[in-house]
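In: The following comprises the amino acid sequence and a computationally predicted model.
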Amino acid sequence: MGCVTSHLLEGDAAGDQYTDQVGSHVVSLTSTTYGILTTLDHFPSTTPPKTPIPQYTLEMFERRCPPGGEEAVVVYTTTLRGIRSTYENCNAVRSAIEGAGVRVSERDVSMDMKFREELRRVLGVGDEDVVVVPPRVFVRGRYIGGAAEVLRIHEEGGLAGLLEGLPRGRVGSVCDGCGGARFLPCFGCSGSRKLIVGTRSGASTVVVRCTGCNENGLVLCPICS
């Protein structure tokens, strides 16, 4: 009897010791885990701060005003696809400006020599050996730049501010007169650049150069230009 009681007491003591060890381990584990969780709350955020949108104003750009560009967006472009990068840059700039819902006065230097000469005059380029590559953008008489400058401003979110307050255009609309080409064959010579007129005596006719169209026999669309 004494031996049994002794073993039971020893067993109880061992059980209490095991319980103490387990309890101590649980408490230690819980404290460590809590400490880790608490430390995680103070880890610095890995989210990068938002980059502020650059503030552009028209006063930041050089004063160079094309004819009729005081309260308008004037874009000199080309529709020729001979140089693919130039053609695509013109399309990208046009889309960026029209996407802002602003009416664009587009002047195609490949369709009318007058626009090519006008652009050189506005930029002050007198040397005939210097090639002015389109597109070139002017807003309210300020020279914004070429494709690289305009698209960078657009990507930074600053283009809308430069176009604020300008006449609105219909996004995606196509002119019923020219289908968006902005030019039509001359109404007088049908694009041939030649007219047959009678002499003063009326006895004969002569062929003269049509003065109502450009070098390509085209005139600006009277509806959208």
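Out: Now that the structure is in, tell me what you want to look at. Residues are numbered from 1 along each chain as shown.
In: C-alpha from now on. contacts and neighbour counts both.
Out: OK.
In: Apart from its chain neighbours, what residue comes closest to residue 139?
Out: residue 73 (4.6 Å; C-alpha to C-alpha, 6 or more residues apart in numbering).
In: That neighbour against residue 138, yeah?
Out: Yes: here residue 73 reaches residue 138: they are 5.8 Å apart, a contact under C-alpha atoms under 8 Å.
In: about what we covered before: so how far is residue 99 from the residue nearest to residue 139?
Out: 13 Å (C-alpha to C-alpha, to the nearest Å).
In: Equivalent analysis for residue 7, please.
Out: 91 Å.
In: of those two, who's got more company?
Out: residue 99 (15 against 12; other C-alpha atoms under 10 Å).
In: can you map out the strands along the chain?
Out: 62-63, 73-77, 104-108, 136-139, 142-145, 183-185, 194-198, 205-209, 218-220 (DSSP state E).
In: Show me what the first one packs onto, helices and strands only.
Out: Contacts defined by 3 or more C-alpha pairs under 8 Å, 6 or more residues apart in numbering; DSSP states H and E place strand 62-63 against strand 142-145.
In: can you check the third one too?
Out: In terms of contacts (3+ C-alpha pairs under 8 Å, 6+ apart), strand 104-108 is packed against strand 73-77, helix 113-123.
In: what angle separates it from helix 113-123?
Out: Interaxial angle, strand 104-108 versus helix 113-123 (axes from the mean of the first three to the mean of the last three C-alpha atoms, to 10 degrees): 110 degrees.
In: what angle sits between strand 104-108 and strand 73-77?
Out: Strand 104-108 and strand 73-77 are oriented at 20 degrees to each other (the same axes, to 10 degrees).
In: Which stretches in the protein count as helices?
Out: For the chain, applying DSSP state H gives helices covering 2-40, 84-99, 113-123, 147-155, 159-162.
In: can you pull the buried residues of the fourth one?
Out: Residues of helix 147-155 classed as buried by neighbour count (16 or more other C-alpha atoms under 10 Å): 147, 150, 151, 153, 154.
In: adding another structure so you can compare the two:
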Amino acid sequence: MSNTVVNSAGAGLVRAVPALVGAAGFALVYLVSGSISSAFASSPAPQPNVSGEETRAWLIENATASAVQAVLMLVSVAFLALFVGAVAAITRSADGPARRWAIAAGTAAVASMIISAVLSLLVGGLAAGLTPDAVVALRTANFIAGGTAHVALFGLFALAASRIPGMSRPVRIFAIVVAVIAVGSLASLAIYYASILILAGRLLGMVWCVFAAISLARRLKQFPPA
């Protein structure tokens, strides 16, 4: 009897492994990506509000650093995709509007980061043949897709996922904080200094993913296999 209970508990915990790995991998790869890519750069990457000539010159000189950063972003978002998929799989028995909205927002957040990484690879590889205006346009699109849009969608994913029946109250409360800051980062489209909300929303969202993954692992009985 005891072996049956242990085996059942072990099998149940296996269901939570993708969520735990996805949440941890997403955060860790993103956090180390800056340090790794900067090792290949001759100087810090220019801010989005600098001139096109300066941005173009930096990209030409630091094509490798730009490519490394983009590849690491793809690795990071692959872990996010794993986490979103794991949440969807674990909560299948609690299907409803919240779960469906969570899957939609999570998928959109993953897609926006992939678009951003692809744009980064393009502008970094083609910078020498592009005009400064074209570089600015591509880099702006890259910044919006991987920054403002991604973080806002990420916040909506956390909010919707936290409303899935069976999620713990602390996860729901934390998700509200994440969503307010993440969606609030849309103000950065009009106010440059509001871009601090992008970083805050992103980091809090990563912490929420880890918190939610641990909570799901502890509350698997709330989500029996469908």
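Out: Right, received. Where do you want to start? Remember, it's a predicted structure, so these values are computed and weren't measured experimentally.
In: quick one: TM-score?
Out: After superposition, the two chains reach a TM-score (TM-score structural alignment, normalised by the length of structure 1) of 0.23; 88 aligned residues with a C-alpha RMSD of 5.7 Å.
In: and the strands of structure 1 as TSV, adding distance to residue 119 of structure 1 and mean neighbour count?
Out: Putting the strands of structure 1 into TSV (distance: least, C-alpha to C-alpha, whole Å; neighbours: other C-alpha atoms under 10 Å) gives the following:
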stretch	distance to residue 119 of structure 1	mean neighbour count
strand 62-63	14	14
strand 73-77	7	24
strand 104-108	9	20
strand 136-139	8	24
strand 142-145	11	20
strand 183-185	18	19
strand 194-198	28	14
strand 205-209	26	11
strand 218-220	17	20
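In: I'd like those laid out as CSV, including distance to residue 123 of structure 1.
Out: Formatted as CSV, these follow (distance: least, C-alpha to C-alpha, whole Å):
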stretch, distance to residue 123 of structure 1
strand 62-63, 10
strand 73-77, 12
strand 104-108, 15
strand 136-139, 10
strand 142-145, 9
strand 183-185, 24
strand 194-198, 33
strand 205-209, 31
strand 218-220, 23
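In: what about those strands, which gets the closest to residue 34 of structure 1?
Out: Nearest to residue 34 of structure 1 among these is strand 142-145 (58.6 Å), distances taken as C-alpha to C-alpha.
In: quick one: the closest residue to residue 89 of structure 1 other than its chain neighbours from residue 155 of structure 1, how far?
Out: With sequence-adjacent residues excluded and distances taken as C-alpha to C-alpha, 6+ apart, residue 89 of structure 1 is closest to residue 147, at 5.9 Å. Separation of residue 147 of structure 1 from residue 155 of structure 1 (C-alpha to C-alpha) stands at 12 Å.
In: burial count for residue 6 of structure 2?
Out: Count around residue 6 of structure 2 with other C-alpha under 10 Å applied: 11.
In: Could you do the one 3 residues further on as well?
Out: Here the number of neighbours of residue 9 of structure 2 (other C-alpha under 10 Å) works out to 13.
In: Secondary structure element holding it?
Out: Taking DSSP states H and E as the criterion, residue 9 of structure 2 maps to helix 2-38.
In: Buried residues, that helix. List them.
Out: For helix 2-38 of structure 2, burial by neighbour count (16+ other C-alpha under 10 Å) applies to 12, 15-27, 29-30, 33, 37-38.
In: re earlier: could you redo the helices and strands packed on strand 104-108 of structure 1 as a markdown table and give each row distance to residue 209 of structure 1?
Out: Below are these laid out as a markdown table (distance: least, C-alpha to C-alpha, whole Å):
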| stretch | distance to residue 209 of structure 1 |
| --- | --- |
| strand 73-77 | 27 |
| helix 113-123 | 17 |
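In: and residue 35 of structure 1, which of these is closest to it?
Out: Closest approach to residue 35 of structure 1 among those (C-alpha to C-alpha): strand 73-77, 62.2 Å.
In: If I take that closest one and helix 84-99, what angle do their directions form?
Out: Using the same axes, to 10 degrees: strand 73-77 of structure 1 against helix 84-99 is 160 degrees.
In: list the contacts for residue 150 of structure 2?
Out: With contact taken as C-alpha atoms under 8 Å, 6 or more residues apart in numbering, residue 150 of structure 2 is in contact with 108, 109, 110, 112, 113, 144.
In: Need the residues you listed in JSON lines (columns: distance to residue 201 of structure 2 and secondary structure).
Out: Compiled in JSON lines, the contacts of residue 150 of structure 2 are given as follows (distance: C-alpha to C-alpha, whole Å; DSSP: H, G, I helix; E, B strand; the rest coil):
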{"residue": "108", "distance to residue 201 of structure 2": "16", "secondary structure": "helix"}
{"residue": "109", "distance to residue 201 of structure 2": "13", "secondary structure": "helix"}
{"residue": "110", "distance to residue 201 of structure 2": "15", "secondary structure": "helix"}
{"residue": "112", "distance to residue 201 of structure 2": "15", "secondary structure": "helix"}
{"residue": "113", "distance to residue 201 of structure 2": "15", "secondary structure": "helix"}
{"residue": "144", "distance to residue 201 of structure 2": "14", "secondary structure": "helix"}
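In: Which of those residues lies at the shortest distance from residue 184 of structure 2?
Out: Using C-alpha to C-alpha, residue 144 is the member of the contacts of residue 150 of structure 2 that lies nearest residue 184 of structure 2, at 13.9 Å.
In: Pretty sure residue 117 of structure 2 sits against residue 70.
Out: Yes: Residue 117 of structure 2 lies in contact with residue 70 (C-alpha under 8 Å); the separation is 4.8 Å.
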